[in-house]
Structures are given as C-alpha cells and as structure tokens.
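S.K.: this one's structure only:
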C-alpha cells in the first residue's frame, strides 16, 4: 500500500499516515485519528510529515480527516454528541472555548510538556482557567512597508498613531493609498481592529467605553483622510496583501503568514516593523492567532497525549514554524527561528504581550467579534459615528450572549 492515501468522503479527506485505514468505531488502540482543516500548502504537507514522524516515534498509525475550515467545528460538535470524536483536534484558537465548554476535551495541565512556553500561548489554549489546547506556533499582526516608496519620500516607518496617520496621508498619491488593511464585516475585520482597541486601553467586554471610542475614532480617521481605500470594507487579508504587492498601498497591516508570498515577489523590497502604538515606547497589543491542539476524552487519550508531546517537541515546533512563518510557542525556539528569518523579529517581539481573544469572553467571543466588525462598517460608511456604533455594538453583543 502507498504511504499516503486520500479519499474524498462527505467533503472531507481522510489521509492515513503512514498506513491505510478509515475512521470507524472499531479503530484499534494503535491507530489515532486527527481532525484538522489544513487543506492548503504548505500546512497540509508539513502536518502530514510531522504526524508521520511522531506516529513512527510513538508506535501508532495516524489517520487525518481533513475538511474545510467552516465544517470543522460543526462536525466536531455533532461528533461529540454522538460520542465519535477523533483522538486529536487541531482548530483555530477562538474555537477552542466552544469545544471545551461541552466537557468533551481532556485538561492538559500536567499532561503535556509546556514548561517555558509563552504565557500568551497558554492563555489562548485555556477555558475557564484550565488548559485544554496548546499551539506549536502562533501568529499576529505587524506593519509592512514598501522600502522604495519610503526612500523616495524620505520617510521612516511610523511608530506612533500620529505618525501612522501623517505618513499614510503623505504617501497617498494617485492610485496608491498610504495604508491597506482589512475592514471586512467578519472576524478578519475585527482581528485587524483589535490592536487599535487594546492599544487605546479598551477591552472586549466594554465596547462602548471612552477608550474604545478613541480607538474607533482614530481608525475611522484613516478612512476619512482618504489614506485607506473604501474597498477595504470588502477585503480579506489576502486581498490586502495583493494591494501591497501591486503597488496600490505603501503600507499594510498583515500577518506573518504573508512572508513567503512576499518573498516570492522579485521586484518587491519590503520591511516589517511592529504596529504603531498611541504613544512612543508603548508595547503593541496584537491579537494572538494560530491553531491549538486538543485531546478529546476517550479510550485512546493517553496515546493521543503522547503523540501531542512529540508534535510539540522543539524539533517539530521549529519545523512547523519555519514552514508557516509562525512564532514558535517557546521563546528559545523563536529566537533560533529569528536567526534564520530576521523578518519574523517584529512578530516574535509582540508574542509575550499578544492578547488571546477568548480569555475574558470564552464562548461569547464570536458575538462580540461580529458586533465589532458591524460597527466598523457602520462608521466607515458614515451610517453612525464611533460612539453611536459602539453603543449599538455593546447592546448587540449583550443580546446575543
């Protein structure tokens, strides 16, 4: 039998590593099942290879069930109700609270080696003070800038909000905007606004606070100045990167996952710096992104924990982060990777202070996220002013909880 075999079943792909087989109720004690949404490269191949190596090391056969991201959590919730969950799950960290709230996940404190990991990484994997998920690598946001455009204008990358606004306005010319960002009415828009929200001292639990109004007022000024295209209301972060690569934006707010694509552009000379803050010397407050591994309770949970420990080992943590331009969960491994990839330095610098989006809100985060992204759209299109939009967002989030 071939080492890797894929079968299309109900919009999912089953990949057996290294043998062949399907997920069934009779899956043996030496076969572990994994559910994830890594359908695209390089994550798909990287994950397959890491699981293959760890399967050999721990003496198990690993069966991956790969499906579109939008299908993963609904399927896991159905499987949990039917008591047919896989042995390991890799999901987006904001989804962990929903899974943990069902009682189906195994607490990982004392079971998985996480000594020395960033506190922010462990916070992102926690629900109600208990660790249920661990990420091998994480991502966040930074400011990318076109070195050629800045050199021609005789400007330096901005470090404060005032400098960001002034620089973006100065570099807006013709078909080129000073700044590109995502303001789409989904979690991507909220994710990109959160550094402004937290930077102003606001919290996700108090959307209509004076600090939150300050943040949204500044954010909106970038649109009213004409420094950000109104099309940003429809842009995903991949669209933002396309605008930057195409020379239609002198700066962009984006994540470390864009580095490989940018490096492939031969004519693009870019730099990356930490996100500007309200005041010089402040630490950027970026949201913590990335996926967490979790272990559902079950007969094979101890074998699953053993496999997860291997996945989180320094060797595999570095391999995973290197391929995905993630920040490794352990500072020592992160320092090693920055030596290889210096452009990751701003992302590594922000990791200790990065914010886990569900720490305070738990399962209530999606409703708050949607309320924020809707408020952004209302303000950018002139429907409401920042204070009105955030007051409505606070009510909508409360009604949905």
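M.R.: Yep, that arrived. These numbers come from a predicted model, not from an experiment.
S.K.: please make it C-alpha for all contacts and neighbour counts, starting now.
M.R.: Will do.
S.K.: tell me how far the closest residue to residue 391 other than its chain neighbours lies from residue 392.
M.R.: The shortest distance from residue 391 to any non-neighbouring residue, by Cα to Cα, 6 or more residues apart in numbering, is to residue 208 (5.0 Å). Counting by Cα to Cα, to the nearest Å, the separation of residue 208 from residue 392 is 8 Å.
S.K.: just residue 274 next, same as before
M.R.: 31 Å.
S.K.: thinking again about what came up before, could you look up the SS state of the residue nearest to residue 391?
M.R.: Applying DSSP: H, G, I helix; E, B strand; the rest coil to residue 208 yields a three-state assignment of coil.
S.K.: just the residues contacting stretch 258-270, thanks.
M.R.: Contact with stretch 258-270 is made by 144, 145, 146, 147, 148, 241, 245, 325, as judged by Cα atoms under 8 Å, 6 or more residues apart in numbering.
S.K.: for residue 119, list the residues it contacts.
M.R.: Contacts for residue 119 (Cα under 8 Å, 6+ apart) come out as residue 352.
S.K.: comparison target below:
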C-alpha cells in the first residue's frame, strides 16, 4: 500500500505523528505500508499524469488538488465506507463540506486553518504602530519599517510561478471581496468578481509590494515561494508575512539559523491578525483544509481505506498536534484538542471562522493566467489594473469549461 504525502515534519524532531500513524495503521490492516514524500507541486503533477497506474493508493494534498483529481477521474468516493467510522460525526461541518463534490465525499479532512497576517509585535511597538486593518495602512506601515528599522524587510509574499502558496495568498485577498470567485449558474459556473477589484488586488499585493518606487518587499526575492517566505520570517528577516498555523511549531531544522532566537520570536514577539483588506473589502481569507484521498485506480482499496481511516482519526490527529502543534491550532474534529498555548496566537480562531473554501471548479486553468499576470505585475511589466482587466477576460472565458 503506497501513500504519497508532504505533510509529516521533515526535520530532526521526533516523528511522533508519523510513528503513531504507522502503528495505528498496522493495528488496523496488514498490507505493508510504503510512504513517499514529494513537494505539493510535484505530487500534483505526478498524480495527474500517473494515477491510472494505481500508484499511489492514497494521496494527501491541498484542497485545490481535490477537484482536479475528481475531474480527471482519479478519486474514489468514500460515502459508503465512512459509515463505519465511529468518529465521523465529529468533523467540523465546513471542513467536511469542503471534501464534497456534487453530493459525493471524496476525502477526509485532517487539518485546517485560515490564512492570517503574521507580524512582528516588537517592530510595531518600536514604531508606535498598531497592526494594520486596511491595505493602505499596511503599505504605510511597511514603508515606515523599511525606512526606520535596520536589518528587516517589511513584507514578503510568494510570487513563484506555479506555487500553491502564491495561489492561496491571492485567493485570500479575493475572498475579502467575494464569497466565491465562481458561483453555479445552471449547469455552468459564472465569474463572481469585477475587473476593477482584480486590478486592485494586483495593485495592493503585487505592484506595491514588488514594482512600486518604494517596494515593500526585496526585489531580489522576486519569484520565490514559501521556501523564502516562512524561513525568512522565522529567521527575523520580515516584519509581515501571510501564513497558516504551522509556523507556530517550526523552531528546528536546516532552515532555522538559531533555534533559541526563533522560539523567542514566535513566543514573545509574534502577533496574529486578519489580513488587511482593500477598498470595498472586509474580513475574509482562504480556508485551507487538507484532504487525504483514495486513488480510484488502486487495486488495494481496502488497504487504502485503512490508511485513510487511520490517518484522519482523532487519535492520529492528536499525535499530529503533539508533533506539529501548528497543524492542530484550529482542529477539524471536535475530539482533537487545539494546541494554542499563547494568547498572541489566539486570533487564529477568529481568522479560521472567516475562511472560505474553494468552489468545486477545476482550478488548474484558473491558476495559469493568474500566475502569468501576477508575475507580470510583480516585475513591473504590466499595469495592475490592465492586468485585472485581462485576468477578468480570461477567467470569464473559462466559465463554460470549469
């Protein structure tokens, strides 16, 4: 039984979660278990092109993958099997609803969070500033930081082509202006945002950050992803990033320069808040719910189900919280204890409540023009509002294909 994932911690910490999963799986089933690790970009591509071989039997991923896999015919519905689970009724409704497509359940959730603004409390205090609520306040404070504070850049976001995180960050700001980017219209989908709003998002979060005369970010870091974003904050390089709960427990590993300094930063100097929003916007963010799913082409579906039922069980998820505390700060099951142990991080609970799950469209065609135009704006090659108009045209043209 082959399981592909990119979620177990991959550092020097004790593998409590992974070991608990393997022990619980062995107690439930007898098919030998093999675990393969790939980045989410590679995992998605390998599964879309190779799932018909039957490998892997089980795959973990992000929510955007689920719809793509369904439309490709690669996921097995789980409705009949979940009836045997004594813990099934304990899942948070919004997390479970995110796993459904056209009335069928295609995965079980195991972790969830709302994307939040992570900020340096000590830096804001030094400058006499409050956490920003609007995009304008955010930009003003960011430029003040770049001018007045040595050794730190105001902000970083992900601009790597094809980056899952870049897409999630963009959707977080989309959800500040609309509940869904696409809404059902008969048997098709209709785009649910105007061109000017798309242009404003490009302006606030890409042009002002990277291409303006006084950029908030470091232009030398253009085109980078989470590999710069998250460790950069943890190593004290940025005052603001957009991130999820996993950051809380990341104090060791090859990406961390000084474990003690990072622990102090997270425990004493980090605050959490809602993402700043632009004109006409309000509180809202990308709801990340990660699924574990079964390959419809697997020839070991009973063993695959054993792995899914074990992985998404409260016992395994509580071990996840012990091993990777950030993953259980806003748990998706009522038998899983939140790992929030610091009042500065408690706002994540409120952020989680404003999260919106992706509509069940095929997101691959949507992401392609976003990545292209996002980079054009970030590199200063296209006016953000012209990019908004172009993106609106291209996303509208996709309505009948989704």
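M.R.: Nice, I can see it. Only a predicted model underlies this, so the values are computations on that prediction, with no experimental measurement involved.
S.K.: among the contacts of stretch 258-270 of structure 1, which ones are buried?
M.R.: Applying 16 or more other Cα atoms under 10 Å to the contacts of stretch 258-270 of structure 1, the neighbour count classes 144, 145, 146, 147, 241, 245, 325 as buried.
S.K.: ok, longest strand in structure 2?
M.R.: Across structure 2, the longest stretch assigned as strand under DSSP state E is strand 285-294.
S.K.: mean shift between that one and structure 1?
M.R.: If you overlay the two and look at strand 285-294 of structure 2, the average distance to its match in structure 1 is 2.6 Å (mean Cα distance after the TM-score superposition for structure 1).
S.K.: in structure 2, which residue is closest to the centre?
M.R.: residue 288 (4.9 Å; Cα atoms, centre = their mean).
S.K.: that one and residue 62 touch, don't they?
M.R.: Yes: using Cα atoms under 8 Å, residue 288 of structure 2 is in contact with residue 62, at 7.5 Å.
S.K.: thinking again about what came up before, of residue 274 and residue 392 of structure 1, which one has the most company?
M.R.: Between residue 274 of structure 1 and residue 392, counted using other Cα atoms under 10 Å, residue 274 has the larger neighbour count: 23 against 19.
S.K.: which ones are touching that one?
M.R.: By Cα under 8 Å, 6+ apart, the contact set of residue 274 of structure 1 is 141, 142, 143, 159, 284, 346, 347, 350.
S.K.: make TSV out of the buried ones among the contacts of stretch 258-270 of structure 1 and add distance to residue 175 of structure 1.
M.R.: As requested, those are exported to TSV (distance: Cα to Cα, whole Å):
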residue	distance to residue 175 of structure 1
144	18
145	17
146	15
147	18
241	16
245	13
325	31
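S.K.: out of those residues, list just those in helices.
M.R.: 147, 241, 245 (DSSP state H).
S.K.: out of these, who's nearest residue 132 of structure 1?
M.R.: Of all those, residue 132 of structure 1 sits closest to residue 241, with 33.3 Å by Cα to Cα.
S.K.: measure that closest one to residue 261 of structure 1 for me?
M.R.: For residue 241 of structure 1, the distance to residue 261 of structure 1 equals 9 Å [Cα to Cα].
S.K.: what's the local residue count around residue 81 of structure 2?
M.R.: 11.
S.K.: mind telling me what it corresponds to in structure 1?
M.R.: Aligned counterpart of residue 81 of structure 2 in structure 1: residue 111 (TM-score structural alignment).
S.K.: list the contacts for its match?
M.R.: Listed by Cα under 8 Å, 6+ apart, the contact set of residue 111 of structure 1 reads residue 305.
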